[in-house]
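Undergrad: Whatever this is, show me its structure:
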Amino acid sequence: MSRGTRLLLAVVCGVAVASVYAGQPVLEPMGRDLGVPRDSVGWFVAVGQLGYLAGLVLLVPLGDLLDRRRLIAAHLGLVAAGLAVTAAAPVAWVAFGGLAVAGLFAVVVQTAVAYAASISPPGERGRNLGVVTSGVVVGILGARIVTGSLADLWGWRSCYLVLAVLAAALGVLSFFALPTETRTETERYGQVVRSLGRLFTRPVFLSRGLIAFFLFASFGTLWSGMALPLAGAPWHLSEAQIGLFGIAGLAGALGAARSGRWGDSGHAGRVTGVALVLLLGSWLAIGQLGWSLALLIVGVVALDFAVQAVHVSNQHILTTTYADRTSTTIGGYMVFYSLGSASGATATTALFDSAGWTGPAVLGAALSLCALATWALARRVVRSPSLPLASPCGTAINDSCGQGAYR
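TA: So this is what the prediction gives:
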């Protein structure tokens, strides 16, 4: 894969995922403008996540059947349409509809990741995935910085309008710049979707998916709820100031970009364990938000480093284990991601309203502990001598390639 292709796919991922998370730093003004109660504003993020979930099941498997270049271009165009509707929404239900459409087609991220995995030589797959998926984290966290600043200048609607223009432009660029894929498969759409269902019975897939669920629920707990205490006493920060915390998260996430290379060297399992311990520890610092912004920044950097390291390791293991079903596998894995993020987003705003920041902080730590326990249990199961190891690497229903990555 050329450097230009890696960069383009990373930018596509960043803009698409930003369309789902752009509302995080502007939840309060969005809710106030559209008449949504404070304890329900988390739904501005959750609706996009639920649309994303539907897209993972219904749209991402198309990447194993059709030219991914055309899919990337078309889905970006539809993301742009959903964002434009949100920017112009006169009432809450219109905004929710636009966000659902944008979330549905934002699964172009997974098509881009699967495309990167499929055209990468085995020895470079982790490195390329690390670069491309870094665009996801840049999009999630960079959106906080940009949308916060735009909201201060021109209101929250400008955030969605700018993202709509970017998505449309990237759709055109992707159509002309990415190489066409030649597909020789004779399978039907229904067969590919059914193969997605079978993945949920496979040990490596299921364990990595559960880790992702807890991982991104913890991530969503922080980033969907942090704006609320920072906007209140004792800090009283503006949307732009709150958005700047994305820089700390961005630094942590980009610091983990090398985790893909560690995966290429066979250390994905160890990287996951160490990163999950770091994730749990990060909540000790994040929990001090009420009296120390410095500790909050330390916690944010640690959390986002851990999340990115685990996420890249998960995808490296899964695309190696299920090499002929990269789109379907990534789509299925991201179902766990979507459910986790949506759960974290809705739970943190409700908990904050009833228990202050202590509630989300305890929840984030508990979710991190669950992810660590899942990883430890999965290692024990994979090392069990009773687990069948006979299948050759690369088949759609085989786990044997991924087992070594746990060690």
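Undergrad: all contacts plus neighbour counts: C-alpha atoms, from now on.
TA: Will do.
Undergrad: what's the helix or strand containing Gln49 in contact with?
TA: Using DSSP states H and E, Gln49 sits within helix 43-58. With Cα atoms under 8 Å, 6 or more residues apart in numbering as the test, helix 43-58 has contacts from 20-21, 23-24, 27, 96, 99-107, 193, 224, 331-332, 334-335, 338-339, 341-343, 345-346.
Undergrad: Could you also give me the structure for this next sequence, so I can compare it with the first?
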Amino acid sequence: MTTTSPRSGTDAPATAPPRALVVLLAVACGATVANLYYGQPLLGEIAGAFGVGEGTAALVVTLTQLGYAAALLLVLPTGDLVENRSLVTRVLLGTAAALALAALAPSFWLFGLAAVLVGVTSVVAQILVPFAAHLAPEDARGRVVGQVMSGLLLGILLARTVASLVAEVLGWRAIYAISAVLMLVLAVVLRRVLPTRRPEHTAGYGSLLATVVEIARTEPVLRARALCQGAIFGAFTAYWTAISYELHDEHGLSQAGIGVFALVGAAGAAAAPLGGRLADGGRGRSASGLMLLLASLAVAAAGLGSAHLWVLALGGVLLDLAVQSHQVMAQQEIYALRPEARARINTVFMGTVFLSGAASSAVTGALHEAGGWAAVCWFGAALPLLGLAVWALRLRPGAGTATSVG
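TA: Here you go, the predicted structure:
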């Protein structure tokens, strides 16, 4: 049975949401964001199935990312306009339809269309995160967001492994069919258990998009937090983009072995609740600087100790811990800036992070070809230091940045 929350986006509930609901939101975030990554380890099978070259098959990844980027800008802000429970369930139904099309597509170009639609509709994960923030009181918001974010990170980290294992047993199309069914189940369950939330913004969709620009312009903390998270996420992207080459070429791991190695990064997801508790305790800004430094040291260590598999694994765990903790602490702070505009704030934040990751991925490919793993690691170690510079100027305690402007 559903409940109704207050209309006002500024009215926080008195108690934290039930743990079962938080776990459900975490599972939903992980399952939906995983759709963005299922195709990456399957490109060889996709190329063979449709009779296209590997370069053409790689367009699947690009098309999915383009769809997701468009949705961050055009769909995510509607979380501040449309009743949230209905929005989530409708987008999930769209995700299920897109995944079913991918599973059944008879041609590559129809599969490419499905990839775009999967990217667009998988933005539901980013709608659920600010929704979770609305469900939590101020003193527990960091913890709740951290728990939901742990599910999202697990979805990112485990998607490639799960897709590879399912494809080996059932064929590459099976993961899309299985996920389509899962999206339908989630749509039904969330429709039944989520409370309703009617946003305050009523001026229309065009006005909504215009205020995204205004929010980015007038909130210095949001800009600084987005830049710092973009820098640390760029290091995360560089590490996980190039690590498979290092594991295969230098350590002789098979594709299955590389998939198992990716599981070690899942340990970093456990950091999300810790980051949330630090933020709830008022230590989010100080700890953010430490996480940026930890990320830089983790990638540097992975470069210097690359001859040892355990060093690479430790670097991955510490990097994931730093990235996840920093993001939760950042979101705890930015969601307090304008409670009625959390979806639009998330548009600015995640749009910056996503574009930073995409740029890092492109640079990483060129660097690895030119200088190998070492070049990638020096690049990855430098990015969080750039974020640390922004933190020192704008976010460290005593730096003088206002919490909200306008």
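Undergrad: Select from the contacts of helix 43-58 of structure 1 every entry located in helices.
TA: Judged by DSSP state H, the subset of the contacts of helix 43-58 of structure 1 located in helices is 20-21, 27, 96, 99-105, 193, 224, 331-332, 334-335, 338-339, 341-343, 345-346.
Undergrad: And the strands in structure 2?
TA: Secondary structure of structure 2 (DSSP state E): no strands present.
Undergrad: Pull out the buried positions in stretch 278-295 of structure 2.
TA: Neighbour counts over stretch 278-295 of structure 2 (16 or more other Cα atoms under 10 Å) mark 278-280, 284-289, 291-295 as buried.
Undergrad: meant to ask about stretch 392-406 of structure 2, not that
TA: Residues 394-396, 401 are the ones in stretch 392-406 of structure 2 that count as buried (16+ other Cα under 10 Å).
Undergrad: so who does the closest residue to Ala240 of structure 1 other than its chain neighbours touch?
TA: In this structure, Ala240 of structure 1 finds its nearest non-sequential neighbour in Gly148, 4.1 Å apart by Cα to Cα, 6 or more residues apart in numbering. By Cα under 8 Å, 6+ apart, the contact set of Gly148 of structure 1 is 25-26, 239-244.
Undergrad: Aligned to Gly148 of structure 1, what sits in structure 2?
TA: If you follow Gly148 of structure 1 across to structure 2 using TM-score structural alignment, you land on Ser164.
Undergrad: cool, and Val101 of structure 1?
TA: Val101 of structure 1 maps onto Leu117 in structure 2, with residues paired by TM-score structural alignment.
Undergrad: Could you pull up the residues touching Leu237 of structure 1?
TA: Each residue near Leu237 of structure 1 by Cα under 8 Å, 6+ apart is listed here: 230-231.
Undergrad: what residue of structure 2 matches up with it?
TA: Leu237 of structure 1 maps onto Ser254 in structure 2, by TM-score structural alignment.
Undergrad: List the buried residues for stretch 142-161 of structure 1?
TA: 142-151, 156-161.
Undergrad: What is the nearest of the residues you listed to Pro360 of structure 1?
TA: When the buried residues of stretch 142-161 of structure 1 are compared for distance to Pro360 of structure 1, the smallest value, 19.2 Å, is given by Arg144; criterion: Cα to Cα.
Undergrad: Next, find the distance separating that closest one from Val26 of structure 1.
TA: 9 Å (Cα to Cα, to the nearest Å).
Undergrad: again with Val109 of structure 1
TA: 23 Å.
Undergrad: what about the match of Val101 of structure 1, how many residues close to it?
TA: Using other Cα atoms under 10 Å, the number of residues around Leu117 of structure 2 comes to 24.
Undergrad: Looking at the alignment, what corresponds to Gly204 of structure 2 in structure 1?
TA: Alignment note (TM-score structural alignment): Gly204 of structure 2 maps to Arg188 of structure 1.
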